[in-house]
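Enquirer: I would like the atomic coordinates for the input below:
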Amino acid sequence: MVIGGTDTATVAEKVARVQELVRAAAERAGRDPASIRIVGVTKTLPPDANATVEAAWAAGLRDFGENRVQDAAKKVSTLFTAVLEEGATLHLIGHLQTNKARDAVRLFSLIHSVDRPGLVDALQRRAEREGKRQDILLQVNVAREEQKHGCAPEEAEALLRHAAAQPNLHVRGLMTIAPLVDDPEETRPVFAALRSLRDQLQEATGIALPELSMGMTNDYEVAIEEGATIIRVGRAIFG
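Expert: Sure, this is the predicted structure:
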């Protein structure tokens, strides 16, 4: 079926393929596939690609992610209208500027990219004004890539303690972005390091951190084997 130039059957097939690979990776790691959330990254879709998103929803996708607050603001009343009414969860997975905190709190259920105390403070102020308890993840630059955002691993405990002390923020876990490499196996140490850091932080602080957001189209199977609970998949679903 083609609607507005979009082959919705292909979208459904792609979602099914990702779901099958997630299941297989989880089983290799002795994990329950249901414990892994697939976030369909829609940053490349225009605001009028409703049929594509609705086809992904019909195929079982329940979580959608955007990189930029301003793009999501345009799409909430267009691209995501139907799926949000059905209960979809919207994620912010890209870098968040402090001056966009207000709109981020208004738009997103889960913000993956909290990486500095000033942003924590801005989100707390906005969430308090909105009367909302905002779910967040702390972004850690495990690979220490200069071009990537995220706090350094040694800064994560202080950031966690600061964020966890905010009454209107709920730290759910950690996020990282692995280097883009040809061989996904090369990303395994990065994902293992984030899992290890999560375990260390839980032990040091007593704060539960159930979520690990790690893995994208090129490496999500490895991420699942290393403990990912949220994967961010764009190209494999939406092209």
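
Enquirer: rest of the way, CA atoms for contacts and neighbours
Expert: OK.

Enquirer: Do I have it right that residue 69 meets residue 91?
Expert: No. Taking contacts as C-alpha atoms under 8 Å, residue 69 lies outside contact range of residue 91: 10.1 Å.

Enquirer: Please provide the structure for the following sequence as well, for comparison with the first:
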Amino acid sequence: MSDTPLIVPHDTPPLQQALAALQQRMAAACQRSGRDPASVRLLAVSKTVAAPVIAQAWMAGQIDFGENYVQEALEKQSLWPHIRPHDGDSARPDPVWHLIGPLQSNKTAVVARQFAWVHSVDRLKIAQRLSDQRPEGLPPLNVCVQVNVQGEIGKSGVPLAEAQALCAAIALLPRLRLRGLMVIPDPDRGASATRAAFEALAALRDRLVASGLQGLDTLSMGMSGDLEDAIAAGSTCVRVGTALFGARTAPPAG
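Expert: Take a look at the predicted model:
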């Protein structure tokens, strides 16, 4: 694959153009790092994005959607059966919903029922509640442990020094599947600090694997402005909103 700009027909809808351009960015970053583009998942961050727009992205081939606010996500999920485009392609899977924002204890039950992934687990209490409340008829809930790599005061994420013990405890919970780690670096610290945070998360994953933890196939790191650095550091899931959907409106409560 080359870095030649992707030629998109002028009559292609804007969202499809954005998705194609984003996919090319990811593929080019993978090529520079000697990685298979299929090894990096695109998670479309759809917070504040209207459900019909999510449906357009789904029609363009996007499957994974990340939401920050539980109530907003539940409203979109409830609308999906009514707005799902009926294009005759019954083989296309429905959206896979990921929670990527902070999770409060009083919302774990509905999240355990309605989501396929939670990227923001940072306390054993939350993990235990998710495991206890995951319905038996569903597969284990995929989770990532959010790590506060940079030690930011008041920010979500388990401290780096405590992450290995938390991961080991979560891996024992019966209705969860520990998939990996997530980080959100502070952009105000600059690009070099962001790259260092990505590298620290990858190194932590390597230590966890060396300790005997199995199935850690996910590094959830990288967003619109830094996905190339994240992919270079080993990201397997980039969380992209602005580059796909445009600038955000004010977030809702919940």
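
Enquirer: Stretch 54-65 of the first structure spans what distance, first to last residue?
Expert: 14 Å (C-alpha to C-alpha, to the nearest Å).

Enquirer: Translate residue 168 of the first structure into the numbering of the second structure.
Expert: Aligned by TM-score structural alignment, residue 168 of the first structure pairs with residue 175 of the second structure.

Enquirer: need the contact list for that match.
Expert: Going by C-alpha atoms under 8 Å, 6 or more residues apart in numbering, residue 175 of the second structure touches 130-132, 134, 139-141.

Enquirer: can you pick the most crowded of those residues?
Expert: The residue in these with the most neighbours, by other C-alpha atoms under 10 Å, is residue 130 (27 neighbours).

Enquirer: what's the nearest residue to the alignment partner in the first structure of that one if we skip its chain neighbours?
Expert: When the first structure is aligned by TM-score structural alignment, residue 130 of the second structure is paired with residue 123. Spatial nearest neighbour of residue 123 of the first structure, excluding adjacent residues (C-alpha to C-alpha, 6 or more residues apart in numbering): residue 101 at 5.5 Å.

Enquirer: what's the burial count for the counterpart of the one you found in the second structure?
Expert: Following TM-score structural alignment, the counterpart assigned to residue 101 of the first structure within the second structure is residue 108. Counted with other C-alpha under 10 Å, residues neighbouring residue 108 of the second structure total 21.

Enquirer: who's in contact with whatever helix or strand residue 108 of the second structure lives in?
Expert: Taking DSSP states H and E as the definition, residue 108 of the second structure sits inside helix 108-114. The contact list for helix 108-114 of the second structure (C-alpha under 8 Å, 6+ apart) reads 70, 74, 97, 126, 129-131, 133-135, 141.

Enquirer: In the first structure, what stretch matches whatever helix or strand comes next after that helix?
Expert: Downstream of helix 108-114 of the second structure, the next assigned helix or strand under DSSP H and E is strand 117-121. Under TM-score structural alignment, the alignment places strand 117-121 of the second structure onto residues 110-114 of the first structure.

Enquirer: quick one, what contacts the aligned residue in the second structure for residue 32 of the first structure?
Expert: Counting by TM-score structural alignment, residue 32 of the first structure corresponds to residue 36 in the second structure. Applying C-alpha under 8 Å, 6+ apart to residue 36 of the second structure gives the contacts residue 30.

Enquirer: nearest spatial neighbour of the counterpart of residue 89 of the first structure in the second structure, skipping sequence neighbours?
Expert: For residue 89 of the first structure, the aligned residue in the second structure is residue 96 (criterion: TM-score structural alignment). Computed as C-alpha to C-alpha, 6+ apart, the closest residue to residue 96 of the second structure that is not its neighbour in sequence is residue 64, at 4.8 Å.
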